[in-house]
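Colleague: compute the structure for the input listed below.
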Amino acid sequence: MSLTILVPTRGRPANLARLWQAFVDTCVEPTRLVALVDNDDPELRGYQDVADRLRDEPFFRMGIGPRLRLGPTLNDAAPKWATRSDAVGFMGDDHLPRTVGWDGRYLAALERLGTGLVYGNDRIQGAALPTQVAMTSDIIRATGRMVPAGLVHLWIDNAWLALGHALDAITYLPDVVVEHLHPIAGRAEWDAGYAEANTDERSDADRAVFEQWQTNDLPRWVQQIKEYERG
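Modeller: The predicted model follows:
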């Protein structure tokens, strides 16, 4: 199996370089890191410098496009990569794999599930939420997306957890550490990106979208995925 990790990133080229080095140090499979960068990013030159340094790396890719925010960016990129990889995942630019072979463990778990999702220990939420995740590509191909439509930034991990439970096909690997270096845990400084994403207004809006999706659309997603499996 093959794995592609999508990393939407804004304003933090140093974080992207750090994450790529972590991939070099910990991956045991030919796992792709695909950075998704906004074309209006004030740090765009820094991202281009990272891409220039890594131009000969076969498992690093960078896409630059209009700013869509986190959920829509994943939905824009995931269907394309789902045709090229057996599994597609997400990490933020503030995640950092710590466990050597994490990608092999993710792929082994997904192979056992056949169709499903897997996540590791982010040292903040643990089993409670998949703040980073990988899923078999058939989920994306069946539904046409990776994230429920309308979710901008928050409650996305809640949706992945709800989907995994609805499918009865989600695995948590407590000994596989993909640390979330988030200011909520004192592991990063608050910046403009965190300030924009973590408002009460954003949380309330995304929670309403999540609850509507969970009630009205999640059963349809499950049906589409199961029909895709059978087809």
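
Colleague: can we go C-alpha only for contacts and neighbour counts from here?
Modeller: Fine.

Colleague: which parts of whichever strand or helix holds residue 219 are buried?
Modeller: Counting by DSSP states H and E, the element that carries residue 219 is helix 218-230. Using 16 or more other Cα atoms under 10 Å as the test for burial, helix 218-230 gives 218, 221-222, 224-226.

Colleague: same deal with stretch 20-35?
Modeller: So for stretch 20-35, counting by 16+ other Cα under 10 Å, buried means 20, 22-23, 26-27, 29, 31-35.

Colleague: now for the helix holding residue 219, which elements pack on it?
Modeller: If you count contacts as 3 or more Cα pairs under 8 Å, 6 or more residues apart in numbering; DSSP states H and E, helix 218-230 packs onto helix 137-143, helix 156-167.

Colleague: to check against the first, give me the structure of this:
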Amino acid sequence: MRRCLSLIVPTRGRPAKLRRMLDSVAATAYHPERLEVVLVIDADDPASAVTHPRLKVRHVVVPPGRTMGALNSAGYEASTGDYVMLLNDDVTARTPGWDALVFGCLRRFPDPFALVHVNDTLMRDNLCVFPLVSRAFCELAGGICPPCYHRYRIDDHIEDAFNLLAVLGERRIVYLPDVIFEHDNAVQHPEAGVVYMSDPAVLALDAPLFDALLPERKELALRLRAVIEGWTNSTAEGEWRATLAAVGHSFDVRTPGRQIVIRRPWWRPVRESLAALTRLINCARRKNASGFVRAVRNRLARPALTPGSRME
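Modeller: You can find the predicted model right below:
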């Protein structure tokens, strides 16, 4: 069965950027028919209810003023894909065949419990900015994310559950450095250069929430470990709980090597270029063939010339 991916995109007041994002996703995806875009739109923002000729776009209309956690949750509830990815409207997909690469790395695991993230050109491998997980994971977690998050730490929350799972011996975070989803949300810092732009006031609200939800993420990691293992054992669970009890802060488990880095094969761009060239050649052949057929049909439709007859 061919798996499908839902892109959950809360958006407000940026239809031009939204259309650019949709165009880039459609232009770079090898299988756009396996994608679903769920736009979460405020009721007072009808201009954001855009569509796309090559993508299945779903609209979820909500009351204005909801938190980002609630918006993502509404998008998830309306989605139908086997996998879901949280995305922003100010993103440009740059990598041809990114969807094939994502589905390919998901097939490496014997079960649907993995976190995949791409290169956003800002946070890169330091933080999973656009998390992609399975619906099975969301069902185990009780949703895509807690609705209480105002704007930030949602990606952190999902990644941290998998970081805790890694502490229990299961590395399930995949980073794709060659899959570029360029993020516009940046400012020029005088010393650090181009950095992620955040609102300190909102961040101050979400940071304590993130810390307070650590016990909940530990319980989720325990459930994930048990499901992956396929059995429950009181002795093993006791050892797992003791291991997680030693984790006092989420940043303690953000260690180098926690991610599985999968590079794009060197030969793939060559194969893609050859495939594109083949498509162009076949298209030209079809056009030439259709032109020849039209010429023959036109000639057969004319009256035959006989000796003594002449064209009028």
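
Colleague: what's the closest of the buried residues of helix 218-230 of the first structure to residue 164 of the first structure?
Modeller: residue 222 (9.5 Å; Cα to Cα).

Colleague: chain neighbours aside, what residue packs nearest to that closest one?
Modeller: Of all residues not flanking residue 222 of the first structure in the chain, residue 167 sits nearest, at 6.4 Å (Cα to Cα, 6 or more residues apart in numbering).

Colleague: what packs against whichever strand in the second structure runs longest?
Modeller: Longest strand in the second structure, counting residues (DSSP state E): strand 173-183. For strand 173-183 of the second structure, the packing partners by 3+ Cα pairs under 8 Å, 6+ apart come out as strand 91-93, strand 115-119, helix 154-167, strand 259-261.

Colleague: go again with 7 Å.
Modeller: Where contact means 3 or more Cα pairs under 7 Å, 6 or more residues apart in numbering; DSSP states H and E, strand 173-183 of the second structure is packed against strand 91-93, strand 115-119, strand 259-261.

Colleague: so which of those strands gets nearest residue 195 of the second structure?
Modeller: Nearest of these (Cα to Cα): strand 115-119, 14.0 Å.

Colleague: which residues does that closest one contact?
Modeller: 128, 130-133, 172-181 (Cα atoms under 7 Å, 6 or more residues apart in numbering).

Colleague: surely residue 84 of the second structure is in a strand?
Modeller: Yes: counting by DSSP: H, G, I helix; E, B strand; the rest coil, residue 84 of the second structure is located in a strand.

Colleague: the residue in the first structure that it lines up against: neighbour count?
Modeller: Matched by TM-score structural alignment, residue 84 of the second structure corresponds to residue 88 in the first structure. Residue 88 of the first structure has 28 neighbours, counted by other Cα atoms under 10 Å.

Colleague: now do residue 193 of the first structure
Modeller: 12.

Colleague: any idea how far it is from residue 72 of the first structure?
Modeller: As judged by Cα to Cα, to the nearest Å, residue 193 of the first structure and residue 72 of the first structure stand 16 Å apart.

Colleague: highest mean neighbour count out of the helices and strands packed on helix 218-230 of the first structure?
Modeller: helix 137-143 (a mean of 22; mean count of other Cα atoms under 10 Å).

Colleague: which parts of the second structure are helices?
Modeller: Secondary structure of the second structure (DSSP state H): helices located at 15-28, 68-78, 98-106, 135-141, 154-167, 200-212, 214-229, 234-245, 268-301.

Colleague: before we move on, the earlier item: do I have it right that the match of residue 84 of the second structure meets residue 135?
Modeller: Yes: applying Cα atoms under 7 Å, one finds residue 88 of the first structure in contact with residue 135, separated by 5.6 Å.

Colleague: who are the contact partners of residue 18 of the first structure?
Modeller: So residue 18 of the first structure contacts nothing (Cα under 7 Å, 6+ apart).
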